[in-house]
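Trainee: Dropping the sequence and predicted coords here.
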Amino acid sequence: MTLIKSISGIRGTIGGAVSHNLTPIDAVTFAAAYGTWIKEQRNKENYRVVVGRDARISGEMIQGLVMHTLVGMGIHVIDLGLSTTPTVEIAVPMEHADGGIIITASHNPKQWNALKLLNAKGEFLNAAEGQYILEVAESNKMNFAEVDHLGKITVNDAYMDLHIDAVLKLDLVNVEAIKNAKFKVVFDGVNSTGGIIIPLLLDRLGVHTVKLFCEPNGEFPHNPEPLKEHLTDLSRAVVDHRAHLGIVVDPDVDRLAFMDEKGDMFGEEYTLVACADYVLSKTSGNTVSNLSSTRALKDVTEKHKGSYQASAVGEVNVVELMKQTNAVIGGEGNGGIIYPELHYGRDALVGIALFLSLLAEKNLSVSALKKTYPQYFMSKNKIELTEGLDVDGILKAMAEKYQNEEVLTIDGVKINFENSWVHLRKSNTEPIIRIYTEAPSQTQADSLAIQIIDTIKTIANI
């Protein structure tokens, strides 16, 4: 069982010992530290924070603890109840709130939960802000309100509809073309809040939807990370129903993957590539993704005469570089689409709307669309961390071993070879080292990954 405290927030497994797992005491402490930070941003009479959760079994408990902690600090809470990460992000500025908290562990299994923290723009906190909240939590120096100054909780269940409205109003979302295409889609909602909001979106786009695992009960029917090996039911259903495509999201609906009409993955990395291709065909500009994302985005961006740049892994890093470069679209290769015309956050809804607009306008099958893009293949692996393992030392040794190649160290170690690359980094959300490789064929990507893993094990003596 695990508790991970980082500048990205607090994430852990439910139950167990305080400070070793995500217990009620840890949730209250961290929420109070966040509330302290909120009140230090501006001196005012009324503070407001938006709170929503995915459908995890522990979500209602953790949300209740978080909300009532904020109330105890004199902060008013807008309770969205069952929601999505991008919906909460959109709600914060709409409510003129001071911040937001999403109760979700994203793609982690059901025993995990977490607090994702937002600023007044509905964007994730930067490293300095996250570090400050960690320090406040460690110091335990939080002040609570007296009885006449307690906050209040207001329930607002309108924001899923408002989120959909905002997506459909975007200039590049071609609602008419999508409706005329008469798409049939199989959608896997992994029994979380995507099972509520995505069918509503698809219905308003005139898409016939076959729903799979759309009961928001938190009982994930498969590993909730939207990867090929977890989606055999979706693959079978797409073929059985003769659907045009399959769609799957993660539990908090900020990651998105597609499946073609044959039941094969379109490629999680290519979600962003396709959406960027569509946006760049309509809007001149630049793109950003992180160091672990496919180089196909760079190829597509340059085809449209734009400039591509890579950031450190993490949504806040991608967003920062997007703002610096005036990127018209960006995101992460894990299926996270960030479209600034809507908001600066990964959003599966806008990704679906842009992808279906592209598909309808091109009048291609999903498999035919995939063939129009540069073909790269990735291998995503990990090494579980054990106590006492010197991760920084391992990464430094790997950089030194491959010093004759192009090596980047802004986030872990990325080694660029002539026709391939490997990116090694310690995860912010799990006790693992992530090992991503990309090459012109799956065999080459897998072989490179095996070579790198063997080298790490030799260096670490494991």
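Mentor: Received it, and whenever you're ready, just let me know what you need.
Trainee: only C-alpha atoms for contact and neighbour calcs from this point on.
Mentor: OK.
Trainee: now the helices: where do they sit in the stretch 101-250 of the chain?
Mentor: Taking DSSP state H, counting those that start in this stretch as the criterion, the stretch 101-250 of the chain contains helices spanning 127-139, 159-168, 175-181, 194-204, 232-240.
Trainee: and the longest one, which residues are buried?
Mentor: Of the residues in helix 127-139, those scored as buried under the neighbour-count criterion (16 or more other C-alpha atoms under 10 Å) are 129, 130, 131, 133, 134, 136, 137.
Trainee: got another, please set it beside the one above:
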Amino acid sequence: MTLIKSISGIRGTIGGRPGEGLSPIDVVRFTSAYGTWLKDQADKSRYRVVLGRDARISGAMVRRLVAGTLQGMGVDVVDLGLATTPTTELAVVKENADGGIILTASHNPKQWNALKLLNSSGEFLSASDGEKILSIADSGAFEYALVDELGKLENKDYTDIHIQDVLKLELVDVEAIRSAGFKVVIDCVNSVGGVALPPLLKALGVDDVVELNCEPNGEFPHNPEPLPEHLTEISGTMKTENADVGFVVDPDVDRLAIINEDGTMFGEEYTLVAVSDYVLSHTPGNTVSNLSSTRALKDVTERRGGTYSASAVGEVNVVSKMKQTNAVIGGEGNGGVIYPASHYGRDALVGIALFLTLLAKKGKKPSELKQEYPAYFMTKNKLELPKEVNVDELLKKVKEYYSDEKINDEDGVKIDFPDAWVHLRKSNTEPIVRVYSEAGSPEEAKELAQSMMNVMKSFI
């Protein structure tokens, strides 16, 4: 059993003793803390929270606990039922709600679930607000409503509203997509992508869609993280169906992986690169991604006359940096596209619509389009450390060792070399350092990571 309490919410495996797994008592406790925090934000007679969930097996049970707890605190609940994370984020704003809760453990396996917490802007909480909620949860200082003041429950379906918002985006060209006559394969990992992607593609003018794993029953047919090693089914289907492009989403549809016409991977890192290049070609400006994302975004941004900035890892950090730099697009290298013209949240629906428009206007196959972008290769490793090692001191020594290089220590230590980079981040839960590296070839990226791990070992 596992229970992880963080500033962005609470996640864990279903079952076990309270405090050891995501038990019903833990769900109620953290929902109560969120409700208490919500009431501290403004003095109002009524409060409203939007609730959405992915299709996890535990989702219906957790939804009832969360909705009932909020009602018990006198908070009205707008229940979206099965809804993507970006759909829920949009609904918070459209409903003029005080906040939102998304029940999803993202790419984690089916035994996991989580409460992801939103503010009144439909965005993830700041670190300080997250800390306040954790503190309230630890104190247990909750106060529930009297019988005449219980919250009300309202059910709404926002999927079509979200789709219509995507269609209205200036850079989404439905006619161009329809004229291209694409054949598209989708893999929705038996979660809420199966609710949102088929009607989205139909609305975009795509009539020929091959659906894989689109039954929202929470029985993930493969590891739900959209990495190449998990996508063998759709890769084979692309070739047997002679399809033009494939799309894979994670269980809550905020990450988008693209499959080329020949079954090869477009590359999750390059989802944001391609979409950003298209957006920048029409609306020049700045971009943001996190420190562990590909340098290719910086290259295409500067080629389009804009300025690229890197943030600490985490969506809330990316969004904060985007607002600071007035970025026209940003996101994360895990396939997360954040397009402010829609909203400040990773949104695979927006990513699909913009990518299909780009593909239609270019008149190229995805594999050909990929060749237009700078080629980088990334490795992701980890160095296990003796428990007695002070990781902060270790990273400080690495920083001093490479003091002649360009260094960013906003989130761990990132060392930018002329033709490559390496990013070292410590884990908050175990004695390891995560080592991300990128270079112009797989061999160079691997060698750089190994070299960096050897340097760290020399300091232990």
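Mentor: It's in. Just so it is clear, the structure is predicted and the values come from calculations on it, not from any experiment.
Trainee: Overlay them and tell me the TM-score.
Mentor: Superposed pair, TM-score by TM-score structural alignment, normalised by the length of the second structure: 0.96. Supporting alignment: 459 aligned residues with a C-alpha RMSD of 1.8 Å.
Trainee: deepest of the helices of the stretch 101-250 of the first structure, which one?
Mentor: helix 194-204 (a mean of 21; mean count of other C-alpha atoms under 10 Å).
Trainee: distance from it to the second structure after superposition?
Mentor: Once fitted to the second structure, helix 194-204 of the first structure is off its aligned match by 0.9 Å on average (mean C-alpha distance after the TM-score superposition for the first structure).
Trainee: and for that helix, what span of the second structure is it aligned with?
Mentor: Mapping helix 194-204 of the first structure onto the second structure (TM-score structural alignment) gives residues 193-203.
Trainee: circling back to that earlier point, okay if I get the helices of the stretch 101-250 of the first structure as a markdown table plus distance to residue 417 of the first structure?
Mentor: Output for the helices of the stretch 101-250 of the first structure, formatted as a markdown table (distance: least, C-alpha to C-alpha, whole Å):
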| stretch | distance to residue 417 of the first structure |
| --- | --- |
| helix 127-139 | 30 |
| helix 159-168 | 40 |
| helix 175-181 | 41 |
| helix 194-204 | 39 |
| helix 232-240 | 34 |
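Trainee: out of those, nearest to residue 80 of the first structure?
Mentor: Among the helices of the stretch 101-250 of the first structure, the nearest to residue 80 of the first structure by C-alpha to C-alpha is helix 159-168 (7.4 Å).
Trainee: next helix or strand past whichever strand or helix holds residue 288 of the second structure?
Mentor: Residue 288 of the second structure belongs to strand 286-290 when elements are defined using DSSP states H and E. Next helix or strand after strand 286-290 of the second structure toward the C-terminus (DSSP H and E): helix 296-303.
Trainee: and of the helices of the stretch 101-250 of the first structure, who's closest to residue 68 of the first structure?
Mentor: Of all the helices of the stretch 101-250 of the first structure, helix 127-139 comes closest under C-alpha to C-alpha, at 16.9 Å.
Trainee: Next, the mean deviation of that closest one compared to the second structure.
Mentor: Helix 127-139 of the first structure versus its aligned partner: 0.7 Å mean (mean C-alpha distance after the TM-score superposition for the first structure).
Trainee: returning to what we had before: out of the helices of the stretch 101-250 of the first structure, flag the one nearest residue 69 of the first structure.
Mentor: Taking C-alpha to C-alpha, helix 127-139 is the member of those nearest to residue 69 of the first structure, at 13.3 Å.
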